[in-house]
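Q: Got a sequence here, can you build the structure:
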Amino acid sequence: MTTASDIERRLPDAIAPRVRSVRSTEGVVTLVVDAAGLERSEAAEMQAQLEQLVKSMDGVKEVRVALMADRPSRRIIAVGSGKGGVGKSTLTANLAVALARMGRKVGVVDADIYGPSQVMLLDAANQGVKAEGEKLIPAESEFGVKLLSMGQLIAPGKAIAWRGPMTGNALGQLMDAHWGDVELLLVDLPPGTGDVQLTMMQKFKPAGAVVVSTPQDLALIDATRAIDLFRQVNVPIVGLVENMAGYVCPHCGDVSDPFGQGGAEAAARALGEDFLGRVPLAMEIRVASDTGQPPAAGDTPQGQAFTAIARRLSAWLDGSGR
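A: Model prediction:
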């Protein structure tokens, strides 16, 4: 019996990006197809081609093709911080992997134009980016997450020396790519509150923002600035995440707090925002990240920390009404 996965694998390259969903139940196959921008004759031809192809497959009794004129609803969650070095990119990659494991169709935009790191975190350094017309086609990592990053478009180690307008154009190309059936885009913002952040929020209007900080006072001051920027442009704050929170000595098991303790949770409480959880300072996270194996892809204690935060984000998405 032909399954939905079998059908998706056999779709023609020219049509596959337009197929939003495939469902196969007791020989009845239903395909939802994005027909936006097509002439009526082109849409009818595509429908006939799909019906003929799928009807020829084993066990298929009936084929139903639903043509949709609008593009899929896609929500954007920005992941930001007021400063660098707080683990924002690592959090973004692991949230994406955890959400994909929960069944969501997730994409990651590495908006840190000058310092892209998602290609390493998601083990996509060798995955080139293709294009269809003027739109880029994201690569898909082995973790079920689609990705676009400047790290896929430039040679390793090459510096990008661009002024503000060029970074805005680059961000636009990454965001406006052919994301297919992706329902949720996580955007790994660069540190600070500059041009890329403003372009993202004003042009692409995120549904919400996750703010990352370490527990130390200096990082919290900058995180507060990031929250203020999101508030100024009416982007809802999903919540704060405290990263590098507590270090367990692998030899004696004692717990120490090199960056302090509970600062982000206290800041969230003071600012009236939700606290999403904390991620420990652990060698395992550093090693896994450097080798492109996000902890959230497994069930280790470190992976479970990311998964717990992803569940809270997922609940926010389901309850936000956006």
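Q: going forward, measure contacts between C-alpha atoms and count neighbours the same way
A: Will do.
Q: would you say residue 125 is within a strand?
A: No: applying DSSP: H, G, I helix; E, B strand; the rest coil, one finds residue 125 to be coil, outside a strand.
Q: Would you mind listing the residues in contact with it?
A: With contacts defined as Cα atoms under 8 Å, 6 or more residues apart in numbering, the neighbours of residue 125 are 119, 151-152.
Q: at 6 Å instead, please
A: Residue 125 makes contacts with residue 119, as judged by Cα atoms under 6 Å, 6 or more residues apart in numbering.
Q: how far away is it from residue 90?
A: Distance, residue 125 to residue 90, by Cα to Cα, to the nearest Å: 16 Å.
Q: next one: residue 40
A: Per Cα to Cα, residue 40 is found 45 Å from residue 90.
Q: Settle it for me: which of the two has more neighbours?
A: Between residue 40 and residue 90, residue 90 has the larger neighbour count (other Cα atoms under 10 Å), namely 21 against 10.
Q: Count the residues that sit near the nearest residue to residue 190 once chain neighbours are set aside.
A: The shortest distance from residue 190 to any non-neighbouring residue, by Cα to Cα, 6 or more residues apart in numbering, is to residue 112 (4.3 Å). Neighbourhood size, residue 112 [other Cα under 10 Å]: 22.
Q: What of residue 174?
A: The local packing of residue 174 (other Cα under 10 Å) involves 22 other residues.
Q: Same check on residue 251?
A: For residue 251, the count of nearby residues is 6 (other Cα under 10 Å).
Q: Looks to me like it is in a strand.
A: No: counting by three-state DSSP, residue 251 is not part of a strand but coil.
Q: what's the distance between it and residue 295?
A: For residue 251, the distance to residue 295 equals 21 Å [Cα to Cα].
Q: And residue 229, which helix or strand is it part of?
A: helix 217-232 (DSSP states H and E).
Q: For residue 319, see how far away the nearest residue to residue 239 once chain neighbours are set aside is.
A: Closest residue to residue 239 apart from its sequence neighbours, by Cα to Cα, 6+ apart: residue 274 at 4.5 Å. Counting by Cα to Cα, the separation of residue 274 from residue 319 is 14 Å.
Q: Same check on residue 141?
A: Residue 141 is 28 Å from residue 319, by Cα to Cα.
Q: Those two - which one has more neighbours?
A: Just comparing residue 141 and residue 319: by other Cα under 10 Å the higher neighbour count belongs to residue 141, 17 against 9.
Q: Need the nearest residue in space to residue 217, chain neighbours excluded.
A: Take residue 217 and drop its neighbours on the chain: the residue closest to it by Cα to Cα, 6+ apart is residue 263, 7.2 Å away.
Q: tally of neighbours for the residue nearest to residue 313 when sequence neighbours are not counted?
A: Distances taken as Cα to Cα, 6+ apart place residue 238 nearest to residue 313, at 7.1 Å, with adjacent residues excluded. By the criterion of other Cα under 10 Å, residue 238 has 23 neighbours.
Q: I have a second one here; can you model it like the first so I can compare?
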Amino acid sequence: MTTEQELPRSLNNVKHVILILSGKGGVGKSSVTTQTALTLVNKGYNVGVLDIDLTGPSLPRMFGVETKQVHQSTQGWIPVQVYDKKKTTSGGSLKLMSLGFLIGDRGNSVVWRGPKKTAMIKQFLKDVVWSTNEPLDYLLIDTPPGTSDEHIAIAEELRYVPQLDGAIIVTTPQLVATSDVKKEINFCHKVNFKILGIVENMSGFICPHCSECTNIFSSGGGLNLANQLGLNYLGNLPIDPNFVELIELQNNEQDDKTLIKLYDKSELKPIMNDIIDKVLTLDHAPRTIS
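A: Purely as a prediction, here's the structure:
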């Protein structure tokens, strides 16, 4: 039986929650989260991103807001406004909350035991003020790899949240990655997280000179896994060195140099757009709470 106090209060004004999960580190999960956020903003949605990868909070860097700070209000933490809806052609907006804003120098390491990590994640899920006026359409939660204490804390906090649409699972084509992803999928089944589908990242390499795609890590591992387990296959994303360059070139002080504007020219944009279209057409019926 769901009670009001069991629901994280920060989600009261959030319509949809999507987890970005992977069973293995180094599969480009934060890159997929970044592109998912940009794509949703380009579709006109108000988007929030919660970075709870406590040992590697890279999203402030990805969005070019490392020097920004979160603020404390009487209601809770105010996330960093990456893009205001007045400054996007679509009318979408983007907010970001990350441990990276709280540790100062990104070279600092976070050496915490499980209970402290769990407490921080619970605070992130309860005390961030995503919206006080217009509802947040989508909240993306970028998680650490694996099925550790952080994931158990996430499951405990979100198990009764009806806005949770489910999880996007990120893998790479190699067998070692897809084997680890099976563990993540098993975790989702155990905690009653719906799996929206699998994305195969690093599926080929786009040459920056001729735009030809070469399968340097093989291809098809994600599709085979989806077929084997009866899951949706959302698509494959190649490695594009130009996307890394866009991260470095962005400048949020110049309207034509923001990442969302630079991303318009990326080879990845139409590919990611197709992937997100598949996610948005999935049935968002309320989950069965057990």
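Q: Please say which position in the second structure the residue nearest to residue 239 of the first structure maps to.
A: Aligning on TM-score structural alignment places residue 274 of the first structure opposite residue 232 in the second structure.
Q: Then residue 172 of the first structure?
A: Under the alignment by TM-score structural alignment, residue 172 of the first structure pairs with residue 122 in the second structure.
Q: Please name every helix or strand in contact with the helix or strand harbouring that match.
A: According to DSSP H and E, residue 122 of the second structure maps onto helix 114-126. Judged by 3 or more Cα pairs under 6 Å, 6 or more residues apart in numbering; DSSP states H and E, helix 114-126 of the second structure is in contact with helix 149-158.
Q: ok, then the element right after the helix it packs on?
A: Immediately after helix 149-158 of the second structure, counting by DSSP H and E, sits strand 164-171.
Q: Run the angle between that next one and helix 149-158 for me.
A: 160 degrees (axes from the mean of the first three to the mean of the last three Cα atoms, to 10 degrees).
Q: what about strand 164-171 of the second structure, distance to the chain center?
A: 9 Å (Cα atoms, centre = their mean, to the nearest Å).
Q: what do you get for stretch 91-100 of the first structure?
A: Offset of stretch 91-100 of the first structure from its chain centre (Cα atoms, centre = their mean): 7 Å.
Q: Over to the aligned residue in the second structure for the residue nearest to residue 190 of the first structure. Which of the three states is it?
A: Under the alignment (TM-score structural alignment), residue 112 of the first structure maps onto residue 53 of the second structure. Classification of residue 53 of the second structure using three-state DSSP returns coil.
Q: how far away is residue 53 of the second structure from residue 108 of the second structure?
A: Distance from residue 53 of the second structure to residue 108 of the second structure, by Cα to Cα: 14 Å.
Q: Shouldn't residue 160 of the first structure be within a helix?
A: No: according to three-state DSSP, the state of residue 160 of the first structure is coil, so it is not within a helix.
Q: Residue 60 of the second structure: what's it in contact with?
A: residue 66.
Q: Mean deviation, the host helix or strand of it versus the first structure?
A: Per DSSP H and E: residue 60 of the second structure is located in helix 59-62. Helix 59-62 of the second structure, aligned to the first structure and superposed, deviates on average by 0.6 Å (mean Cα distance after the TM-score superposition for the first structure).
Q: which parts of that helix are buried?
A: The neighbour-count check on helix 59-62 of the second structure (16 or more other Cα atoms under 10 Å) flags 59-60, 62 as buried.
Q: how far away is residue 189 of the first structure from residue 130 of the first structure?
A: Residue 189 of the first structure is 23 Å from residue 130 of the first structure, by Cα to Cα.
Q: Which of the two has more residues huddled nearby?
A: When residue 189 of the first structure and residue 130 are compared for neighbours, residue 189 comes out ahead with 23 against 12, by other Cα under 10 Å.
Q: and that one, what pairs with it in the second structure?
A: Alignment note: residue 189 of the first structure maps to residue 143 in the second structure; criterion TM-score structural alignment.
Q: In this model residue 54 seems to touch its match, though I could be wrong.
A: No: counting by Cα atoms under 6 Å, residue 143 of the second structure does not reach residue 54; the two are 8.5 Å apart.
Q: Count the residues that sit near the closest residue to residue 304 of the first structure other than its chain neighbours.
A: Computed as Cα to Cα, 6+ apart, the closest residue to residue 304 of the first structure that is not its neighbour in sequence is residue 296, at 6.7 Å. Residue 296 of the first structure has 28 neighbours, counted by other Cα under 10 Å.
Q: give me the element the residue most central in space within the second structure is part of.
A: Nearest to the mean C-alpha position of the second structure, counting by Cα atoms, centre = their mean, stands residue 33 at 3.3 Å. Element membership of residue 33 of the second structure, judged by DSSP H and E, is helix 29-42.
Q: now that helix and strand 164-171, what's the angle there?
A: Using the same axes, to 10 degrees: helix 29-42 of the second structure against strand 164-171 is 130 degrees.
Q: Show me what helix 29-42 of the second structure is packed against.
A: If you count contacts as 3+ Cα pairs under 6 Å, 6+ apart, helix 29-42 of the second structure packs onto no helix or strand.
Q: what does it correspond to over in the first structure?
A: With TM-score structural alignment as the criterion, helix 29-42 of the second structure aligns to 88-101.
Q: Please name the nearest non-neighbouring residue to residue 94 of the first structure.
A: Spatially, and ignoring its direct neighbours in sequence, residue 94 of the first structure is nearest to residue 296 (5.3 Å; Cα to Cα, 6+ apart).
Q: now residue 25 of the second structure
A: Nearest residue to residue 25 of the second structure, sequence neighbours excluded (Cα to Cα, 6+ apart): residue 145, at 5.2 Å.
Q: so who does the one you found touch?
A: 22-25.
Q: wait, which of those is closest to residue 244 of the second structure?
A: The closest of the contacts of residue 145 of the second structure to residue 244 of the second structure turns out to be residue 25 (Cα to Cα; 18.1 Å).
Q: gap between that closest one and residue 170 of the second structure?
A: The span separating residue 25 of the second structure from residue 170 of the second structure equals 10 Å under the rule Cα to Cα.
Q: Please say which of these two ends up with more neighbours.
A: Neighbour count, other Cα under 10 Å: between residue 25 of the second structure and residue 170, residue 170 has more, with 28 against 13.
Q: Going by the alignment, that one corresponds to which residue in the first structure?
A: Aligning on TM-score structural alignment places residue 170 of the second structure opposite residue 212 in the first structure.
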